[in-house]
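*Asks:* All I have is the shape, not the residue letters:
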């Protein structure tokens, strides 16, 4: 196997690991939410991440000096921490109202929000490919939720609206956090930023959490909670590593299949654990919408290459020759 082939294989496997972790996460969270409140789950996840990332930074002597003479970074760090904390709690709260598959589709609004925020606040370019991808993504979401609009869904409309509003908030808060992190990478590494956020957020949620709830868990529930805690580190670790072997555009394109993986995992899990997980009943239009959501996400990530002037010119030539 050539060096390039090895690089591509590693990049693909790591990106798939991230997609699988994120695809499974809402299913695990939905099960744990039946036994533990959202604040306590979030506190455990942040504490777990803060301890392990902190150990890694300590071993590398990379604990950030936050209170040095240059304190201008404290404010954006605090803002990023607040908004990521809000994102975690809003995402979890939405699972009280909508199934995991619906939640995973709705959270696809987050990268779109970040893209729009980058264009408005960071003055980044908004390419033709990204514009087409955004339109396809919105159309896909509308089709995926067609049953909610036609009253043919088993999901209560009021629950859907509440879940949609909460997830819209989760998408906005994640986009704000991501834009803030983008700016702070000029001063800190990604792990340093995340460690500060994890520590701040674990302290933030401690007063409203009830850690003792875990004492009533059986071994399956404990394993699910540990998986939820480890998921962020595994997913983000694989994501960061995949960028060493693959371009960000290719990684993003692979991650676009995450909503489909959640639909797939929910269908499989229901066969084995019907008492814990109930897969959402989807019609043909919803499946087409799910495909369009993925296609829109891929176009947003790779649109510059797929819809480049050169490729469009080649397509026109091919169509002309066929005539």
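*Replies:* Okay, I see it. What you are looking at is a predicted structure, and each value in this text was computed from that prediction instead of being measured. Numbering: from 1, shown residues only.

*Asks:* hey, let's count contacts and neighbours off CA atoms from now on
*Replies:* OK.

*Asks:* Helices of this protein, start to end?
*Replies:* With DSSP state H, the ranges of helices along the chain come out as 3-32, 38-59, 74-94, 100-106, 109-121, 128-144, 146-150, 157-184, 190-205, 219-245, 248-255, 258-272, 284-306, 309-322.

*Asks:* Can you say which of those is nearest to residue 67?
*Replies:* Ranking those by proximity to residue 67 (CA to CA) places helix 74-94 first, at 8.1 Å.

*Asks:* and the comparison structure, right after this:
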């Protein structure tokens, strides 16, 4: 399999897992404090990765002794990305948080052209234009809800945007670092350092009172982090940043479809969303634009 194809597949796996993440986080904060949820995500992901690397490549742990400065900065950025996104979901709905967190991948796409000197070809220009048109339809109802919302709701959106900006810093630094280091060794620091930083803010007592079903949800969130960010690192290694970003941006469609099903089922454990025929048209345009951007060019 060619590297370009590998990169697209890894990015698609990341988008798939992130598509369900916002809903799971919204449910988790009903019972667990946001900072505790963030800490558990990093801890579970670090434990899973450490177990895997202990058998696969024990030498990768050497990076923990003296991590590069850029890697430390990337870990700090990722730690706030998690917290900003978590607080954003706490104050808004999963779909609205998914809307504004896409600021991060959009910045990464721009960085691909400006920083990494990636070529923007005709089919990619057309694809980006179609995708942006689709987003204007896809998010119309959510943007309307934002402008009609209360102050607390808007605070959640601003926190989400701050998390998106932090994610773009992480992704740009990660794109540079994967040229020299393996993805798994980088993730040991990216998961481990935030886990240490958040320990003073964690409420441990409520965790002892959780039932097995809540613990299952928290483990899922950690596994989601491990799988998604491992695949994301590999996607950035094998494919251009602008293509990775447009694939990742597809993940809100998974969230919207899932939320649409849950809204129709009238479940009580997650807030309902707004949907319309225009939302569906927008989703189709976004998908078409992503296909044009991600398609391999024969001349390259």
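*Replies:* Nice, I can see it. Keep in mind that this is a model prediction, so the values were computed, not measured.

*Asks:* circling back: can I get the helices of the first structure in JSON lines including distance to residue 278 of the first structure and mean neighbour count?
*Replies:* Putting the helices of the first structure into JSON lines (distance: least, CA to CA, whole Å; neighbours: other CA atoms under 10 Å) gives the following:
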{"stretch": "helix 3-32", "distance to residue 278 of the first structure": "10", "mean neighbour count": "20"}
{"stretch": "helix 38-59", "distance to residue 278 of the first structure": "20", "mean neighbour count": "20"}
{"stretch": "helix 74-94", "distance to residue 278 of the first structure": "16", "mean neighbour count": "20"}
{"stretch": "helix 100-106", "distance to residue 278 of the first structure": "9", "mean neighbour count": "25"}
{"stretch": "helix 109-121", "distance to residue 278 of the first structure": "24", "mean neighbour count": "18"}
{"stretch": "helix 128-144", "distance to residue 278 of the first structure": "18", "mean neighbour count": "21"}
{"stretch": "helix 146-150", "distance to residue 278 of the first structure": "17", "mean neighbour count": "15"}
{"stretch": "helix 157-184", "distance to residue 278 of the first structure": "16", "mean neighbour count": "20"}
{"stretch": "helix 190-205", "distance to residue 278 of the first structure": "30", "mean neighbour count": "20"}
{"stretch": "helix 219-245", "distance to residue 278 of the first structure": "17", "mean neighbour count": "18"}
{"stretch": "helix 248-255", "distance to residue 278 of the first structure": "24", "mean neighbour count": "20"}
{"stretch": "helix 258-272", "distance to residue 278 of the first structure": "6", "mean neighbour count": "19"}
{"stretch": "helix 284-306", "distance to residue 278 of the first structure": "17", "mean neighbour count": "22"}
{"stretch": "helix 309-322", "distance to residue 278 of the first structure": "44", "mean neighbour count": "11"}
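
*Asks:* any chance of these in JSON lines, with distance to residue 212 of the first structure too?
*Replies:* Listed next are the helices of the first structure as JSON lines, based on distance: least, CA to CA, whole Å:
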{"stretch": "helix 3-32", "distance to residue 212 of the first structure": "14"}
{"stretch": "helix 38-59", "distance to residue 212 of the first structure": "9"}
{"stretch": "helix 74-94", "distance to residue 212 of the first structure": "19"}
{"stretch": "helix 100-106", "distance to residue 212 of the first structure": "26"}
{"stretch": "helix 109-121", "distance to residue 212 of the first structure": "33"}
{"stretch": "helix 128-144", "distance to residue 212 of the first structure": "39"}
{"stretch": "helix 146-150", "distance to residue 212 of the first structure": "38"}
{"stretch": "helix 157-184", "distance to residue 212 of the first structure": "27"}
{"stretch": "helix 190-205", "distance to residue 212 of the first structure": "14"}
{"stretch": "helix 219-245", "distance to residue 212 of the first structure": "13"}
{"stretch": "helix 248-255", "distance to residue 212 of the first structure": "35"}
{"stretch": "helix 258-272", "distance to residue 212 of the first structure": "29"}
{"stretch": "helix 284-306", "distance to residue 212 of the first structure": "39"}
{"stretch": "helix 309-322", "distance to residue 212 of the first structure": "59"}
